[in-house]
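# Okay, sequence plus prediction incoming.
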Amino acid sequence: MSDPTHARRASSFGARAAAYAQHRPDYPREAIEWGLSGTSGTPRRVLDLGAGTGKLTLGLTALGLDVTAVEPDPEMRAELERAVPSAKSLAGQAERIPLADAAVDAVFVGQAFHWFDVPDAMTEIGRVLRPGGVCVPMWNYEDESVPWVAEFTTLGRDGARRPASVENMREVTHPAFEPFESDRFRHTQRRTAESLLETIATYSLVIVSAPEESAALLARLRQFLSSNPATANGEFDLPLITTVLRARRRRGNFALDLDQSGGSTLGS
């Protein structure tokens, strides 16, 4: 990646791997099933790419799928292997996936697609997917249609705001893939004020910020949570939205398609 700040943030999560594993939300089953339903035929072999600590890996294995998880960070991968010992865990990157051609029926990406070098990653995903297989990026974010949640994320926008690039991902095109479709799924995570703050502390911009800046952000958010009626007294449900994209791998001569088109594009 050419942007050193982006690269630093992308590689920052290992420092908070244990907290990430404990506090980040999982993914709703219906969102995973919607992604899988874009596959032609019955999906069996699935890749979780940029798998982190295995939050999405767990949901995939719960469906009885044969899951391979690829994650570059050793601390994150160690948490994944503890959480999901039934999944095959490999070191690797989206731009250099350590799998054979047409090895899987689906490639899922939880909370990581915006960190990839997207054109190169889409080419690699297309290589390891069988024709008719599906690429499924997913993101969990707070449901800002709920007033107190919108106020909370606005207050913490320096560290808690979703990357603008997530919306741009809808416009990704690649000759090996049909256009992306999208859907959204509501769910909740049981939280306390402190566990929610622990989650915010796993966000990349908070991790890489100067300690005094991170402390000031978390203090602002703690004050809000202690005075907000919905969050001030013990446990509460944090409303979440899971945004899911899916694009089916085209049939035909992938290599020829790439030669003729010149690769993939990210629409403006």
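Sure thing, it's come through.

# From now on I want contacts and neighbour counts done on CA atoms only, so please keep to that.
Fine.

# Can you show me the helices along this structure?
4-10, 17-23, 29-36, 55-61, 74-83, 118-128, 147-155, 157-160, 165-168, 193-200, 204-208, 211-227, 254-261 (DSSP state H).

# As a markdown table, those helices with distance to residue 233 would be great.
What follows is the helices of the chain, written out as a markdown table (distance: least, CA to CA, whole Å):
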| stretch | distance to residue 233 |
| --- | --- |
| helix 4-10 | 33 |
| helix 17-23 | 19 |
| helix 29-36 | 29 |
| helix 55-61 | 27 |
| helix 74-83 | 30 |
| helix 118-128 | 43 |
| helix 147-155 | 15 |
| helix 157-160 | 22 |
| helix 165-168 | 33 |
| helix 193-200 | 9 |
| helix 204-208 | 26 |
| helix 211-227 | 8 |
| helix 254-261 | 56 |
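
# Comparison target below:
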Amino acid sequence: MPPRAVLLAHPTKERTMSSLPLQAGRTAFGGNPDSYEAARPPYPDAVYAALRERCTITGARLFEIGAGTGKATFPLLADRPAQLTAVEPDARLTRHLADLAGNDWPMLDIMATSWEEAVLPDGAYDLGFAATAFHWLPQGEALRKIVRALRPGGWWTMWWNVFGDPDAPDAFHQRAGALFRGLRSSPAWAPGRRPFGLDIDARIADLKQAGFEDPVVDVLRWTIQMDAGQVRALAATFSEVVNAGEHARQKLLDDLTSLVEDEFGGQVERHFVTPMYMARKP
């Protein structure tokens, strides 16, 4: 069943912290790009609708931070920008991107480097974006570099798929949370903390401090039906699971599978959230 997205306002609470170092994000997701691509759900169509409403993409110059397997890259390439520079530090993922692109997307330029080390021309881009990736960077430094890369009036946007609604948790989420205890937490969402992408006050403050003006925040809530295999495959892509020891990882995935099959009849309805931030360079 495709996700159902609803645009909602959202309250703000405390900031997310992490015990995994930020550098872990550079290599956490490239072990099996095909499995990652298959397991992660697409971003809601409303994300791209908001971009098209506020920005000109066709014929524009874009850059992406943390392109991964191209979950957001290829939907935006379909709008035919003049150039899309995809910055990705994991060489396994850059090879995957290049293989997927083939000769079909000549406007795609893949940079096999981290955002911190990437060299982009100043004032050259109309739009920069990051999809479920920007929590792996030091915010102030990364945002200031983004400002330099954008032309005056250029847009920056960042969004996340948050795999669990902290304000309306589904029944499976409530039961499964305890299974993740003892794992090193991700900067995306540490136990007992607000998800990074949903810490709206902190994200807006970072944008304004970096020099952006008039940030806009959209929060999409959506539901998706998942069977035990899909739940297991998605959890296997989480950074805290990737970085767990082999025994702990397999036990967690087995326990999640059993939970879906034994207590939920083999299928669960998940409540996910996609916060999206957009701001312009003066």
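It's in. Worth saying up front: this structure is predicted, and the values here are computed from it rather than measured.

# rewinding a little: please identify which of the helices of the first structure is closest to residue 183 of the first structure.
Residue 183 of the first structure lies closest, by CA to CA, to one member of the helices of the first structure: helix 29-36, at 8.2 Å.

# what residue is smack in the middle of the first structure?
The residue lying closest to the centre of the first structure (CA atoms, centre = their mean) is residue 111, at 1.4 Å.

# Now that residue: closest residue in space that isn't a chain neighbour?
residue 139 (4.8 Å; CA to CA, 6 or more residues apart in numbering).

# I'd like to know how many residues surround that neighbour.
19 (other CA atoms under 10 Å).

# cool, residue 33 of the second structure as well?
With other CA under 10 Å as criterion, residue 33 of the second structure counts 19.

# What is the aligned counterpart of it in the first structure?
Residue 33 of the second structure maps onto residue 17 of the first structure when the alignment is built from TM-score structural alignment.

# residue contacts, its match?
53, 75-76, 79 (CA atoms under 8 Å, 6 or more residues apart in numbering).

# hmm, back to that, the residue nearest to residue 111 of the first structure maps to what in the second structure?
Looks like residue 139 of the first structure aligns to residue 160 there (TM-score structural alignment).

# Equivalent analysis for residue 122 of the first structure, please.
By TM-score structural alignment, residue 122 of the first structure lines up with residue 143.

# In contact with the residue lying closest to its match once chain neighbours are set aside: list those residues for me.
Leaving out its chain neighbours, the residue that sits closest to residue 143 of the second structure by CA to CA, 6+ apart is residue 210, at 5.8 Å. Taking CA under 8 Å, 6+ apart, we find residue 210 of the second structure in contact with 140, 143-144, 147.

# What is the nearest of the residues you listed to residue 181 of the second structure?
Out of the contacts of residue 210 of the second structure, the member with the shortest distance to residue 181 of the second structure (by CA to CA) is residue 140, at 30.2 Å.

# how near is the closest one to residue 126 of the second structure?
20 Å (CA to CA, to the nearest Å).

# So if I had to pick from these two, which one is more boxed in?
Set side by side, residue 140 of the second structure and residue 126 show more neighbours around residue 126, with 23 against 13, by other CA under 10 Å.

# Identify the residues contacting that one.
60-62, 150-151, 153-155.

# Need the residues you listed in TSV (columns: distance to residue 118 of the second structure).
TSV is the format used below for these (distance: CA to CA, whole Å):
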residue	distance to residue 118 of the second structure
60	20
61	16
62	14
150	14
151	17
153	22
154	19
155	19
